[in-house]
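[1] Sequence plus the predicted model coming up.
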Amino acid sequence: MVESERLRIIYQLITNPESVGGAGITPKKGEWENVESLFALHDHVYNKEWITKWSTKWLLTPEDLDDIRNRLGEKIGFYFAFTQSYFTFLIFPAATGFLAWVFLGYFSSIYAIVCSLWCVVFTEYWKHQEHDLALRWGVRGVSSIEAPRHEFKPAKEVTDPITGEKTATFPAVERLQRQLLQVPFTIAAVLMLGTMITTCFGIEVFISEIYSGPMKSVLVFLPTVLLTTGLPLLTGILTNFATKLTDFENYETESQYERALTRKMFVLNFITSYMPVFLTAFIYVPFGSLIVPYLDVFSLAVKPFAENEKQMKAPSLPSQFTINPARLRKQVIYFTVTAQIVNFAMEVIVPYAKRQGFIKIKEMQSARAQKAGGVAPSAAAEDVPEEKEFLARVRSEASLDVYNVYDDLREMVVQYGYLALFSVIWPLVPVSFLINNWVELRADAIKICVEMQRPTPWRADTIGPWLDALSFQSWLGSITMSALVYLFSNDGIGPDGNPSDIKGWGLLLSVFFSEHLYLLARWAIALAIPKIDSPGRQRSRRERYMTRQKLFDESLDQTQRIPPMAEKGGQITRSSLEEEARRISLATASPEERFWNRQRTWRESAQIGTGYIERALPDEQEVMAEKKEL
């Protein structure tokens, strides 16, 4: 038994309900509301060796992934396996994108086709690898045998007709009625987030393209400030509502709950991550000259700084406004390079600096309070000297955040979306992601070891609903990239050099052919990839073979106890079958039955009977002698 299994069993013994053999301790709930959390302590010796080993390796081996699984559980193991597979697959589009950037330029149809096919191959191969890892780690199908959630509220108990056990259930119809609330939630999220992003987008276009007054270089950052302050607040409100809605849907198991919550979160992430690029690509560039004259409404944002109305006056004619085709490319570069660097800093560097800063501030406040006198002694002051170092370590780790692997998976899936949807705009997108993900793998390992409590090693046999998100983005990318190639293929403006002259039927035709090419390629690749052999599948076949061999040996052992049916090498005839049946009957029949079954056929029985009769009759010579005497 590996370490992750031992820790998981211990955790379940502590937290599972008493009805299934656990202690029923639920942190921050019910009678256990004073229990903050339950977690295992870090193995700092292993953590140091882990980080040191990874810092000197270019690629992770299957043994490295097995080690993660043995230490942190299958759920985290699947995340690192996915990120490693994604990183390895990025080598091909990175090389292709670099060549396209050098020789083909932007919005290359060749690169778009290659990238779409790559997306299909990657998603289908990951399904294959995911199945292989589940077999390798022995967790295939574990999602169907989970224990009920502590928060699950059954409506009734039913008796299983097969096992006779009572099972707590919740009516599927009632849950479906609750799930229908996702429709108005999605509509409200799209309207609220879309309105905020569109408003900030319009203000940014107005200031950068129309406004010509003072402080323009400063005011151009106003939309960014509005988004960075208002968008997280609004997203947080919607996230809390999505969590409460998922709680209301009342799922039995943790995997079902996470799957439902992930779908809602994907909608929010999709809007906040991709909507600005969609607005620029499909609204600003094609219809910018028609929309800009109506952007005077945003003049209120800069009116206190303008010297006169002329500085805020939008062009009255479309011909007076010039579209900036480089705007879209700069936007994609920001999301795929700058935003990735900022995210790394916010994920690893800022939390560490903040935690160290809080520790210093706390020490300074404690020192000042001690000098002033009258300060209450801390809990650490009452520690036994022999336990002081250990308890300090426990308190330090208890103050850390709880690691959620779904946050890192969400980050990778959103990144994949930029590649699948918009990389044709700037072909160096996969190059940026290749470099970022090499660092990301090591940064996540450091984050788990240093900035987070040791995760509970949960089992899993998949990355969950994020796999569906990958497939959806791959399909949408086949549509998006074909539309982008059609709209911007001619020097970033359009096929005719004028966005207003773009033909709608041409756009729809390119999207139609691209989508059907994607569906055909996906069908062919989905048939081909499962035929690839793998160690996990070989192990599964070997186990099935050993099971069949064991059953065969047991059956053969039982067969050897039965009398032989026929001689080796003999021909199978009617007479031989009758002889075998006769031998079998002799072994189990009564004495009378043995007597009558010793003969093979009725003719033999007749001959033997005739012999008995003849032997019973008197001899003819004796009869003649008796007659003469008379």
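    Now that the structure is in, tell me what you want to look at. Numbers count the residues shown, from 1 in each chain.
[2] From now on I want contacts and neighbour counts done on CA atoms only, so please keep to that.
    Noted.
[3] Residue 157 belongs to a strand?
    Yes. Residue 157 forms part of a strand when assessed by DSSP: H, G, I helix; E, B strand; the rest coil.
[4] residues in contact with it?
    Neighbouring residues of residue 157 by Cα atoms under 8 Å, 6 or more residues apart in numbering: 166-169.
[5] Tell me where the protein has strands.
    All strands of the chain, identified by DSSP state E, fall at 156-159, 166-169.
[6] So for the residue nearest the centre of the chain, what's the nearest residue that isn't a sequence neighbour?
    The centroid of the chain falls nearest to residue 463 when counting by Cα atoms, centre = their mean (2.0 Å). Nearest residue to residue 463, sequence neighbours excluded (Cα to Cα, 6 or more residues apart in numbering): residue 78, at 6.3 Å.
[7] right, so of the strands of the chain, which gets closest to residue 240?
    Nearest to residue 240, of all the strands of the chain, is strand 166-169, at 26.1 Å by Cα to Cα.
[8] For that closest one, what is the distance to the chain centroid?
    Distance of strand 166-169 from the chain centroid (Cα atoms, centre = their mean, to the nearest Å) equals 29 Å.
[9] another structure for you, compare them:
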Amino acid sequence: ATVFLEFWKRRRAVLTYDWDLIDWEDEEEELRPQFEAKYSQVERVNPITGKPEPFQPFPDKLSRLMVSVSGIFFMISLVLTAVFAVVVYRLVAMEQFASFKWYFIKKYWQFATSGTGVCINFMIIMSLNVVYEKVAYLLTDLEHPRTESEWENSFALKMFLFQFVNLNSSIFYIAFFLGRFAGRPGKYNKLFNRWRLEECHPSGCLIDLCLQMGVIMVLKQMWNNFMELGYPLLQNWWSRRKMKRRGQSMETKVSLPQWEKDWNLQPMNLHGLMDEYLEMVLQFGFTTIFVAAFPLAPLLALLNNIIEIRLDAYKFVTQWRRPMPARATDIGIWYGILEGIGVLAVITNAFVIAITSDYIPRFVYAYKYGPCTDQGYRQEKCLKGYVNSSLSIFDLSELGMGYSGYCRYRDYRAPPWSSTPYEFTLQFWHVLAARLAFIIVFEHLVFGIKSFIAYLIPDIPKDLCDRMRREKYLVQEMMYEAELEHLQRERKKNGKQYHHEWP
């Protein structure tokens, strides 16, 4: 993520230079008509222009901002409610699939539960995205931003927060909460005292996490490509069909000038490239935040972007009207969002490796409890007996249903014949301490490497920096020569002696 952002800054510098925007500064933006109409009665002198203009009082601005923030939290709570509904479905489906008549589904009931849950979750995500866009428009207009750029930044931040939480909340649940509070045999925790909480797959939670990410990423990319290209195609086809119904033949349409043909295409979105930026930023987060759990995500994103470049080119040239150009020296608020995602990715991957995966338990067993104790980890034989060490024992007679014998379950608890039955063992606390230590060390190490990479890669390429300095030098020389020539002419005109080089 850091390398990507640093090279983007270099690319931005090149583009800014090529389009002659190095010294370009945004002019004083005009006020939005909605802002002027709302606050036309309250005026103050603009410190830049020195002219009176409408002004939004601070109490009014604060109250509107608080309402907007409350709306954001309400929508985020709605997302969490949807995730909870999916969790309840998984609990109910788990019970039904485990007792299903078909042997195949009964055997692989965990995959059936996860697969159907992912599909339902994806449909909920796409449905709520439509609602979020309407709410984001409403909340942004409620704030009455002063200028158009302030409106765009506020709307972009809301859309990112809504869709990021909507897209990743179920993934965070599977990565860090699934199976953590299920309890143990004889004392399972149940939801509403009826449904037993779901546990991870016997091979670990990474399987469920990988399945969730893979299905959502593939389906979302397919849906986005359809909406970007397929939907305008359908709209244009319907427009042509309506024109035929009105009696306008294809021969007449062919004779139309090109600008009129372009006018019959679909107009660009009201918020310009907002959807394109949002899609790329969400994809960037998807490929970095949980890359330790789903290493295939960057490859899928690369393949999708290679295809989408051509689809976007076809869409802009043949399906959309030509957009209105506008000057910009950077990508605005999106760069700050990308930097925030990069920081979040370091923290999230540290927790995925330490908590979700079995790396730390294996490491602790190899060095502390395995056959290679005090000898150093050298080969796979040091993990011999790891599975048996990670399983605890439960006495079936405690169920009171006539069973006898023992069963094994995945946890670090004392056996039933110990002085403290079913309490956490010393190995559990060793693993927990190792996990916390790994998170701290990993985060500091990666943040250090991140800062070092950012320091090593200059924001402006050296050849571009030399060209800019050369241009600045030539401009200074031209100004000096012009001033020198002007002074010499003045002195010659006045009959004064002058030096051939100094005025």
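    Arrived safely. What you see is a predicted model; the values in this text were computed from it and never measured.
[10] After superposition, what's the TM-score here?
    Put the two chains on top of each other and the TM-score (TM-score structural alignment, normalised by the length of structure 2) is 0.70; 424 aligned residues with a Cα RMSD of 4.2 Å.
[11] still on that earlier bit, return the residues in contact with the residue nearest to residue 463 of structure 1.
    Residue 78 of structure 1 neighbours (Cα under 8 Å, 6+ apart): 130, 460-463.
[12] Could you rerun that using 10 Å?
    Taking Cα atoms under 10 Å, 6 or more residues apart in numbering, we find residue 78 of structure 1 in contact with 65, 68-69, 84, 130, 133-134, 405, 409, 459-464.
[13] mind checking what it lines up with in structure 2?
    Residue correspondence, TM-score structural alignment: residue 78 of structure 1 in this structure matches nothing in structure 2.
[14] what do you get for residue 212 of structure 1?
    Alignment note (TM-score structural alignment): residue 212 of structure 1 maps to residue 98 of structure 2.
[15] Now do that match against residue 201 of structure 2, distance only.
    14 Å (Cα to Cα, to the nearest Å).
[16] neighbour-wise, which of the two wins?
    Neighbour count, other Cα atoms under 10 Å: between residue 98 of structure 2 and residue 201, residue 98 has more, with 18 against 14.
[17] wait, doesn't that one sit right on residue 113?
    Yes. Counting by Cα atoms under 10 Å, residue 113 is a contact partner of residue 98 of structure 2 at 9.4 Å.
[18] ok, back up a step: what residue in structure 2 is paired with the residue nearest to the centre of structure 1?
    In structure 2, residue 463 of structure 1 lines up with residue 331, judged by TM-score structural alignment.
[19] measure that match to residue 348 of structure 2 for me?
    Distance, residue 331 of structure 2 to residue 348 of structure 2, using Cα to Cα: 26 Å.
[20] Run through the residues that contact the residue lying closest to residue 75 of structure 1 once chain neighbours are set aside.
    Leaving out its chain neighbours, the residue that sits closest to residue 75 of structure 1 by Cα to Cα, 6+ apart is residue 460, at 5.0 Å. Contact analysis of residue 460 of structure 1 by Cα under 10 Å, 6+ apart lists 73-78, 134, 137, 139-143, 146, 255.
[21] Repeat that for residue 244 of structure 2.
    Residue 244 of structure 2 is in contact with 238, 250, 253, counting by Cα under 10 Å, 6+ apart.
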